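*Asks:* after the sequence you'll find the predicted model.
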Amino acid sequence: MSPSDEPGDGPPSNILCIVTDQQRQDSIGAYGNDIVETPNLDALAAEGTRFDRAYTPTAICSPARASIVTGVSPTTHGVTRNIRSGTTINEEYPCYPQLLREEGYNVGLDGKWHVGKHPREFGFDGEHYPGFMHPMEHDDYVSYLDEHGFERWSEDVVDQYPSADAEYVIGGIDERPVDASFTYFIAERTIERIESYGDEYPQTPFYVGSHFFGPHRPYFIPERYFEMYDPEDVHLPESAVKERFENKPTVQRQRYRKTDLENLSVRQWRKIIAIYWGYVTFIDDQVGRILDALEREGVDQDTAVLFTADHGSFVTAHKNLDKGPLMYEDIYNVPFITRGLGIDDESTSAFASLLDLAPTFVDLAGVDIPDVYEGRSLLTLGHDSDDWRDHIVAEFHGLNFPYEQRMLRTDRYKYVMNAGDTSELYDLDRDPNELTNRCSDPEYVAVEDHLNAKLSEILRDRGDPELPEDEWLYPALTPMYYPTADDEG
């Protein structure tokens, strides 16, 4: 597909992809949250398509983001854990920004990268904002603050929650103006890029990526958003109240203890969710600014828009905060909203994957999709949904320690292989909150055997190495405190 001679003539040739970090699907109004204010994402979903069953290939930043840019799974591209010094992507896989640039596109990225080398080495225009947290001392951000007369970031401008000396800081109030925040700054740089690229359209089509660092913890946000939602209006997730880790992998109980949630009251748990929701609304406001820029430039009808997250977040669900060696829907089933892809349905239960982004981008540009890409162009979903995938496979290799997991998600079931630990099987029709592990349940023996065989076959076909069988290293745990909804602590 080449760019149209006149704006608005033919399918979109430009692409805007907005990616957040660690955002729950149910934090958006369009997905059924009737408290959180997300008018811009809700409007995007109303104009396009909401994917209810979209999945990350792994719920950890660097591997998921490397999969987005390469179109292949972590096992294939080689980044299996968060980027450390000397780690980078296997360069034999064609990254979509390079393919778009070869097709004559302007290709830019503003915001979080977290995939090792400078984005320009993958074909992007833009600064390199490294790491998983806002790089508050980055020269570009500091120059922006100085140019606008804003105070620079320091601990003196943040009121931290629950306290500055807490072992596990949740977030805090950034007392500077909203315009001084890094989140606003990312949107500002994205808008500037849209304006710059828009001046060269339609002669030169464009791809713009806008990657926010939030709502990843810690939640350092302006007071307006920090206090926006009343904890009394928050209902804890059912799994936050009922999870007891019975017949679950040992690592899950250990992870709960490491989050320090055990030492916080339920009122504080609700406050954590309320702050998180405030962060989501803060980002939604910036998404609105970016979409308005498309309209001002007169390119909104010629720009396909995709919104998603690299992975989700627990935010107290299953008695956890962020992510980790737990393959629950909370962190694998991500928000995914598109506009301009020719999909007629307002919502779809078709299985989508972040691996579908790269083939979709190159398909929009009229480029042949590389055979090595493991996902599928979402453009084909609009006219060939009967031949779509009927399952999702995901993987995990460890966060702060090695831990191998593989997951098979079908229409009704989820099966998880945990190396050296208890396997998991959930009947999502009967148990959508994944509280009851059906592995070894006589009623589900045939289901377990079938899914085990199917996942094993898929992994062999992918060249995924056998999972290690080392004994689990965690010691037996002492009894734990499990807050309930009625326990205000």
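*Replies:* Good, I have the coordinates. Numbers count the residues shown, from 1 in each chain.

*Asks:* alpha carbons only for contacts and neighbour counts from here, please
*Replies:* Will do.

*Asks:* can you give me the helices in this structure?
*Replies:* Ranges of helices in the chain, per DSSP state H, are 39-47, 61-70, 74-77, 96-102, 139-147, 182-198, 223-226, 238-242, 250-258, 266-296, 329-332, 357-364, 445-462.

*Asks:* go through those helices and pick out the most buried.
*Replies:* Compared across these, helix 61-70 shows the largest average neighbour count, a mean of 27 (mean count of other CA atoms under 10 Å).

*Asks:* contacts for that helix?
*Replies:* The list of residues contacting helix 61-70 from outside it, by CA atoms under 8 Å, 6 or more residues apart in numbering, reads 21, 56-58, 73-74, 77, 79-83, 89, 93-97, 113-115, 132, 310-311, 354-355, 357-358, 373.

*Asks:* below is an additional structure, to be compared with the one above:
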Amino acid sequence: MKTRPNFLFIMTDQQRFDSLGCYGNKIAHTPNIDKLAASGIRFAKCYASQAVCSPSRASIISGLFPTSHKVTDNLYGIDDATASPDYNLAVNWPTLMHEAGYRTCWVGKWHLGEKSPTCFDEWYGFNSLLPHWLGEPQKSKYRVELEADQAISFLRRNRNAPFLLCLSHYPPHTPRTAPVNFASLYPNMPMLFQMYYGAISAIDYHLGRVMKELEALGLADNTIVIFTSDHGEHFGMRPGGASKRAAYDESARVPLIFWAPRLLSKKKVRQELVSNVDLMPTILELAGIDCPKGLHGSSLVPLLTGRSVPWRNSLLIQNTESVKGKEPGTVSSRALCTHEWKLILRDGFSDGARSLYELYDLLKDPFELVSVYGKENAEVVRKLLVEMDYWAKQIGDKKILELTEACRRDLGM
């Protein structure tokens, strides 16, 4: 591999981790993404820092949790969050790669401002809320197809320069809609799920077009491909928000795949707990660019290359949950996830929440259906609270300390 690899960063919106064949879904028609996973590295337990679009995307580019980069809910009506003193996003990996000489391009949904940041040489982006179709649904071009066309055009024009191409698709986010030829792959499902999975299959098809172009241009051997999503989707079946804003796996756990056969180890699946705050230090190390100090994430490069290193045993998820009739994000919540347990703490009752505190035994109850929070599991909770306090100090999140103290009082500790 050349000294400076190219990067193709592909991100979908609101795509849950288990919506792909390579993550065990027997219904999903995703052959191209599955092919990436089969010859790359798939992270089985990757979580968004917060299960909301803008905060998660800000964490992806900054390597910080939302309470530190200060994007704690969706952004509308601002020019550029990366240039705003209201947010801590000036240091980010697209900017550092641009400054290091990479030819940079963003295609698709950005959700961190209405205007193009200066770090992108080419910009075909938008903040949010554009229709998934360029005109009349089913009779005009699907936006995912246009974005793949734009990505292919960029590759053809920049094949001789080290490049960073970010391809960010709005689907399968609401409004859930997909071309009929892809939705029809799921004839026995309710329309909502036909459209959700149809959108994912459309993305998969056009990702295949982009990958074929990489190979045709002779770029595949020197390009690192990363596939992920900003957060998942629980279809209104969980407390906290209509389809996200919750720490349950359906909304907080996301796919993460790295593909670069000449660089990566032969171990196809990693079980470590990883977060999207880990992406910034990982990408910078792969690009050979010095990583700024003070990031919350850790480089995944040792895991990608098969080196044995100590790794975290827990992971934090920050969230703001909704209450009907009030502004989004009225309730603050924090969750700690280990391989065995998930503890969720709230400072109020969000929509559908029956308890301020929830505890799930992930070994016995991987779908997080029955909370076992209570005095009978007080010792488990006590240990998890100690771990949450550690995270609070590591990332400077005072809300965690408020919540852990309230939980201790609730259990009489």
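*Replies:* Yep, that arrived. Note that the coordinates shown come from a computational prediction; the quantities given were computed from them, not determined experimentally.

*Asks:* hang on, the earlier thing: tell me which of the helices of the first structure sits nearest to residue 206 of the first structure.
*Replies:* helix 182-198 (6.4 Å; CA to CA).

*Asks:* same for that closest one, what does it pack against?
*Replies:* For helix 182-198 of the first structure, the elements it packs on are strand 106-111, helix 139-147, strand 206-211, helix 266-296, judged by 3 or more CA pairs under 8 Å, 6 or more residues apart in numbering; DSSP states H and E.

*Asks:* what's in contact with that helix?
*Replies:* For helix 182-198 of the first structure, contacts defined as CA under 8 Å, 6+ apart pick out 106, 108-111, 134, 136, 141, 144, 178-179, 204-206, 208-214, 283, 286-287, 289-290, 293-294, 297, 299.

*Asks:* what's near enough to touch the residue nearest to the spatial centre of the second structure?
*Replies:* Nearest residue to the geometric centre of the second structure (CA atoms, centre = their mean): residue 230, 3.0 Å. Counting by CA under 8 Å, 6+ apart, residue 230 of the second structure touches 11-15, 48, 51-53, 56-57, 254.

*Asks:* give me the number of residues near residue 308 of the second structure?
*Replies:* When neighbours are defined as other CA atoms under 10 Å, residue 308 of the second structure has 8 of them.

*Asks:* now it. Nearest residue, chain neighbours left out?
*Replies:* Of all residues not flanking residue 308 of the second structure in the chain, residue 302 sits nearest, at 7.0 Å (CA to CA, 6 or more residues apart in numbering).

*Asks:* look up how far residue 388 of the first structure lies from the aligned residue in the first structure for the one you found.
*Replies:* Counting by TM-score structural alignment, residue 302 of the second structure corresponds to residue 380 in the first structure. According to CA to CA, to the nearest Å, residue 380 of the first structure and residue 388 of the first structure sit 9 Å apart.

*Asks:* the stretch 251-400 of the second structure: strands as residue ranges?
*Replies:* Using DSSP state E, counting those that start in this stretch, the strands of the stretch 251-400 of the second structure run over 253-254, 256-259, 269-275, 315-321, 331-337, 341-346, 357-361.

*Asks:* average distance between the first one and the first structure?
*Replies:* When the first structure is overlaid, strand 253-254 of the second structure sits 0.8 Å from its aligned residues on average, using mean CA distance after the TM-score superposition for the first structure.

*Asks:* which residue numbers in the first structure go with that strand?
*Replies:* With TM-score structural alignment as the criterion, strand 253-254 of the second structure aligns to 333-334.

*Asks:* and if you look at stretch 265-283 of the second structure?
*Replies:* The alignment of stretch 265-283 of the second structure onto the first structure (TM-score structural alignment) covers residues 343-361.

*Asks:* what lines up with residue 130 of the first structure in the second structure?
*Replies:* When the second structure is aligned by TM-score structural alignment, residue 130 of the first structure is paired with residue 127.

*Asks:* pull up the gap between the match of residue 302 of the second structure and residue 364 of the first structure, please.
*Replies:* In this view, residue 380 of the first structure and residue 364 of the first structure are 11 Å apart by CA to CA.

*Asks:* which ones are touching residue 336 of the first structure?
*Replies:* When contacts are counted by CA under 8 Å, 6+ apart, residue 336 of the first structure touches 50-52, 54, 306-309.

*Asks:* what's the spacing between stretch 39-58 of the second structure and its chain's center?
*Replies:* 3 Å (CA atoms, centre = their mean, to the nearest Å).

*Asks:* show me what counts as buried in stretch 285-298 of the second structure.
*Replies:* Within stretch 285-298 of the second structure, the residues scored as buried using 16 or more other CA atoms under 10 Å are 286-287, 291, 295-298.

*Asks:* among the residues you listed, which two are most distant?
*Replies:* 287 and 296 (19.1 Å).

*Asks:* I'd say residue 106 of the second structure and residue 123 touch.
*Replies:* Yes. Residue 106 of the second structure lies in contact with residue 123 (CA atoms under 8 Å); the separation is 5.2 Å.

*Asks:* related to what we said a few turns ago, just the buried residues of stretch 285-298 of the second structure now: which is nearest residue 397 of the second structure?
*Replies:* Lowest distance from residue 397 of the second structure to those (CA to CA) belongs to residue 296, with 11.7 Å.

*Asks:* which residue packs closest to the closest one, ignoring adjacent ones?
*Replies:* Spatial nearest neighbour of residue 296 of the second structure, excluding adjacent residues (CA to CA, 6+ apart): residue 64 at 5.2 Å.

*Asks:* so what does the one you found match up with in the first structure?
*Replies:* The alignment partner of residue 64 of the second structure in the first structure, by TM-score structural alignment, is residue 72.

*Asks:* thought residue 376 was touching its match, still the case?
*Replies:* No. The criterion here is CA under 8 Å, and residue 72 of the first structure misses it with residue 376 at 10.9 Å.

*Asks:* can you pull the residues that touch both of the two?
*Replies:* Going by CA under 8 Å, 6+ apart, residues that sit against residue 72 of the first structure and also against residue 376 are residue 355.

*Asks:* what's the closest of the contacts of residue 230 of the second structure to residue 392 of the second structure?
*Replies:* Among the contacts of residue 230 of the second structure, and counting by CA to CA, the member closest to residue 392 of the second structure is residue 48, at 17.2 Å.

*Asks:* CSV for the strands of the stretch 251-400 of the second structure, including distance to residue 148 of the second structure?
*Replies:* Shown next, in CSV, are the strands of the stretch 251-400 of the second structure (distance: least, CA to CA, whole Å):
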stretch, distance to residue 148 of the second structure
strand 253-254, 22
strand 256-259, 18
strand 269-275, 27
strand 315-321, 32
strand 331-337, 36
strand 341-346, 38
strand 357-361, 40
